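1. heads up, no residue letters with this:
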């Protein structure tokens, strides 16, 4: 199932963003982000958690990133969705001009699954998002504490990801620490990692979600100018 958010009818699309959710999530979790990117004229397509059916997810990404889809083509993944996006590009399975990886699971999850309240605490600092997760019938509680599918981490080899990458990570992430993420991103040919203060694991859906979305839009705008990500602003006085 694909959820769509389109650019306003009076604006030409500025690119196509395919969103891959993380463990336990569904497309509805990314409504807020989808609407915001669409408002800035990006065509957004949100899939379900790819761990449920990796082959179907791969086929869906291929179908969405055809030559007819407005470019640049970007995969945006959260948690294991980020890992899946990275392996698709590392293995050149799908064409993409860039990646946005949020909350990449670069370390090991806790051995024992915490209770629901502890999961919410680990996921997000945003009361609105917590309520959304609690009321979402498609959301799978506890899935965050399961290991990523076997082989995904090995297949998502950073040195083979040859497109520009933006990493967005919670500074207070206890599921995948900033140190773990930093080590992974340091091995990318073309990557930058931004940590957000006061932010837990679901880096796109915390109280800092507006800052996260702004970082994504800025990355997309730079990518439109070229794969070397030219600067779009300059500080004249500081």
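-> That came through, no problem. Given the structure is predicted, the values throughout are model-derived calculations rather than measurements.
2. switch to C-alpha atoms for all contacts and neighbour counts from now on
-> Fine.
3. what packs against the longest helix along the chain?
-> Ordering each helix of the chain by length in residues (DSSP state H) puts helix 209-225 first. Taking 3 or more Cα pairs under 8 Å, 6 or more residues apart in numbering; DSSP states H and E as contact, the helices and strands that helix 209-225 lies on are helix 31-39, strand 165-170.
4. swap the cut-off to 6 Å and go again
-> With contacts taken as 3 or more Cα pairs under 6 Å, 6 or more residues apart in numbering; DSSP states H and E, helix 209-225 sits against no other helix or strand.
5. would you mind listing the buried residues in it?
-> 209, 212, 213, 215, 216, 217, 219, 220, 221, 222, 223, 224 (16 or more other Cα atoms under 10 Å).
6. nearest spatial neighbour of the first one, skipping sequence neighbours?
-> In space, and not counting its chain neighbours, residue 209 is closest to residue 203: 7.4 Å by Cα to Cα, 6 or more residues apart in numbering.
7. number of nearby residues for the one you found?
-> When neighbours are defined as other Cα atoms under 10 Å, residue 203 has 30 of them.
8. what sits up against the longest helix of the chain?
-> 204, 229, 230 (Cα atoms under 6 Å, 6 or more residues apart in numbering).
9. among the residues you listed, which ones are buried?
-> Looks like the contacts of helix 209-225 have 204, 229 buried, using 16+ other Cα under 10 Å.
10. could I get the contacts of helix 209-225 as JSON lines with secondary structure?
-> As requested, the contacts of helix 209-225 are exported to JSON lines (DSSP: H, G, I helix; E, B strand; the rest coil):
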{"residue": "204", "secondary structure": "coil"}
{"residue": "229", "secondary structure": "coil"}
{"residue": "230", "secondary structure": "coil"}
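11. just put the contacts of helix 209-225 in a markdown table and tack on distance to residue 40.
-> Formatted as a markdown table, the contacts of helix 209-225 follow (distance: Cα to Cα, whole Å):
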| residue | distance to residue 40 |
| --- | --- |
| 204 | 17 |
| 229 | 19 |
| 230 | 19 |
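12. among the contacts of helix 209-225, which one lies nearest to residue 34?
-> residue 204 (10.9 Å; Cα to Cα).
13. look up how far residue 182 lies from the closest residue in space to that closest one that isn't next to it in sequence.
-> Excluding its sequence neighbours, the residue lying closest to residue 204 (Cα to Cα, 6+ apart) is residue 212, at 5.7 Å. Per Cα to Cα, to the nearest Å, residue 212 is found 17 Å from residue 182.
14. what do you get for residue 5?
-> From residue 5 to residue 182 the distance is 32 Å (Cα to Cα).
15. the two: which is more packed in?
-> Using other Cα under 10 Å as the criterion, residue 5 and residue 182 rank with residue 5 on top: 20 against 17.
16. my understanding was that the more buried one contacts residue 44; is that so?
-> Yes. At 5.0 Å, residue 5 counts as touching residue 44 under the criterion of Cα atoms under 6 Å.
17. distance from the chain centre to stretch 188-197, please.
-> For stretch 188-197, the separation from the chain centroid amounts to 13 Å (computed by Cα atoms, centre = their mean, to the nearest Å).
18. please compare the first structure with the one that follows:
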């Protein structure tokens, strides 16, 4: 299988004759190539969202920014344009969106929302250093999905890069406060690379953030064994975003009680 060059943009398009519902730009994580997001891209494209995966910002942040700005400029402005980041890609997507308009060129409604998965809450990775795990241990930290383990092993993901430190400015404490667009966070409850408690504190600082934790989920939240549930969660967010920035609910779950039995947890 021919490997995708890490600086090549890959795209998955909506089905023919179906109207475009929005554009997603995926920023990969440390050591990853765009090809890693094929399964995610195909699934979201099937729901009529055009998906592009760009260079990992931990490889070349300037190139990533150039690709993102180019794709945003080309995207249909009548539908939402959303940045989706995983790991370092999540940190960089948030950082770009928080920059002043005259610096990042992402203001004036260009980016309608963010989806951040496995956000590193600290610039320094606690699992790294001289005792960085071997490849099999790294796979365990990334995912419990056998298919995804095979995918990242075949797609040119570089062992050990996951434990490299990130630029401190990407995770400046003021970043979440400066993000004004709606934000969906997806985080594995068992993420040992970026523990969920630290991530919760980061999202608590964003004015319009929703955080979804994935039971028993690991670091590669978009591609873990619960990837179908995660993709559905992303689609629900996108569909609400299409209705406007207030994210009005579309479907509301209601608790139904039996007329013959008391609610669970209530005294008889």
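-> Good, I have the coordinates. The structure presented is a predicted model; accordingly, all values stated were derived computationally and were not measured.
19. re the thing from before, aligned counterpart of the residue nearest to residue 204 of structure 1 in structure 2, please.
-> Using TM-score structural alignment as the criterion, the counterpart of residue 212 of structure 1 in structure 2 is residue 230.
20. how about residue 64 of structure 1?
-> By TM-score structural alignment, residue 64 of structure 1 lines up with residue 71.
21. could you do residue 173 of structure 1 as well?
-> Aligned partner of residue 173 of structure 1 by TM-score structural alignment: residue 191.
22. give the contact list for the closest residue in space to that match that isn't next to it in sequence.
-> Nearest non-adjacent residue to residue 191 of structure 2, counting by Cα to Cα, 6+ apart: residue 218, 4.4 Å away. Counting by Cα under 6 Å, 6+ apart, residue 218 of structure 2 touches 142, 143, 188, 190, 191.
23. my guess is the second one contacts residue 223, does it?
-> No. With contacts counted by Cα under 6 Å, residue 143 of structure 2 stays clear of residue 223, the gap being 7.5 Å.
24. the two: which has the busier surroundings?
-> Comparing residue 143 of structure 2 with residue 223 by neighbour count (other Cα under 10 Å), the higher total belongs to residue 223, at 28 against 23.
25. and that one, how far is that from residue 47 of structure 2?
-> Taking Cα to Cα, one finds residue 223 of structure 2 at 17 Å from residue 47 of structure 2.
26. that older thread, mean per-residue distance, the longest helix of structure 1 to structure 2?
-> Per the superposition on structure 2, helix 209-225 of structure 1 and its aligned residues are separated by 0.4 Å on average (mean Cα distance after the TM-score superposition for structure 1).
27. orientation of that helix relative to helix 31-39 in degrees?
-> 40 degrees (axes from the mean of the first three to the mean of the last three Cα atoms, to 10 degrees).
28. give me the residue at the spatial middle of structure 1.
-> Centroid-nearest residue in structure 1, with Cα atoms, centre = their mean: residue 77, separated by 2.7 Å.
29. how much space between the aligned partner of residue 233 of structure 1 in structure 2 and residue 239 of structure 2?
-> Mapped onto structure 2 by TM-score structural alignment, residue 233 of structure 1 lines up with residue 251. Distance, residue 251 of structure 2 to residue 239 of structure 2, using Cα to Cα: 11 Å.
30. got it, and residue 111 of structure 2?
-> According to Cα to Cα, residue 111 of structure 2 stands 15 Å off from residue 239 of structure 2.
31. secondary structure element for residue 251 of structure 2?
-> Under DSSP states H and E, no helix or strand contains residue 251 of structure 2.
32. compute the number of surrounding residues for it.
-> 8.
33. now do the strands in structure 1.
-> For structure 1, the strands defined by DSSP state E occupy 3-5, 16-20, 43-46, 73-78, 98-102, 165-170, 191-196.
34. can I get the ones you listed in a markdown table with distance to residue 131 of structure 1?
-> Shown next, in a markdown table, are the strands of structure 1 (distance: least, Cα to Cα, whole Å):
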| stretch | distance to residue 131 of structure 1 |
| --- | --- |
| strand 3-5 | 21 |
| strand 16-20 | 21 |
| strand 43-46 | 20 |
| strand 73-78 | 19 |
| strand 98-102 | 21 |
| strand 165-170 | 20 |
| strand 191-196 | 22 |
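35. quick one: closest of the ones you listed to residue 52 of structure 1.
-> Using Cα to Cα, the nearest of the strands of structure 1 to residue 52 of structure 1 is strand 16-20, at 11.5 Å.
36. that closest one against structure 2, how far on average?
-> Aligned to structure 2 and superposed, strand 16-20 of structure 1 gives a mean residue distance of 0.3 Å (mean Cα distance after the TM-score superposition for structure 1).
37. whereabouts in structure 2 does that strand align?
-> Using TM-score structural alignment, strand 16-20 of structure 1 corresponds to residues 23-27 of structure 2.
38. what residues sit buried inside the matching stretch?
-> 23, 24, 25, 26, 27.
39. repeat that for stretch 47-56 of structure 2.
-> Buried, per 16+ other Cα under 10 Å, within stretch 47-56 of structure 2: 47, 48, 49, 50, 51, 52, 53, 54, 55, 56.
40. counterpart of residue 145 of structure 2 over in structure 1?
-> Aligned by TM-score structural alignment, residue 145 of structure 2 pairs with residue 126 of structure 1.
41. and that match, how many residues sit next to it?
-> 19.
42. which residues sit in contact with the alignment partner in structure 2 of the residue nearest to the centre of structure 1?
-> Under the alignment (TM-score structural alignment), residue 77 of structure 1 pairs with residue 85 of structure 2. Listed by Cα under 6 Å, 6+ apart, the contact set of residue 85 of structure 2 reads 26, 27, 116.
43. my guess is the second one contacts residue 89. True?
-> Spelled out, it's residue 27 of structure 2. Yes. The criterion here is Cα under 6 Å, and residue 27 of structure 2 meets it with residue 89 at 4.5 Å.
44. quick revisit: what does the residue nearest to residue 209 of structure 1 correspond to in structure 2?
-> Checking TM-score structural alignment: residue 203 of structure 1 goes with residue 221.
45. and residue 90 of structure 2, how many residues sit next to it?
-> By other Cα under 10 Å, neighbour count at residue 90 of structure 2 equals 26.
46. great, nothing more from me.
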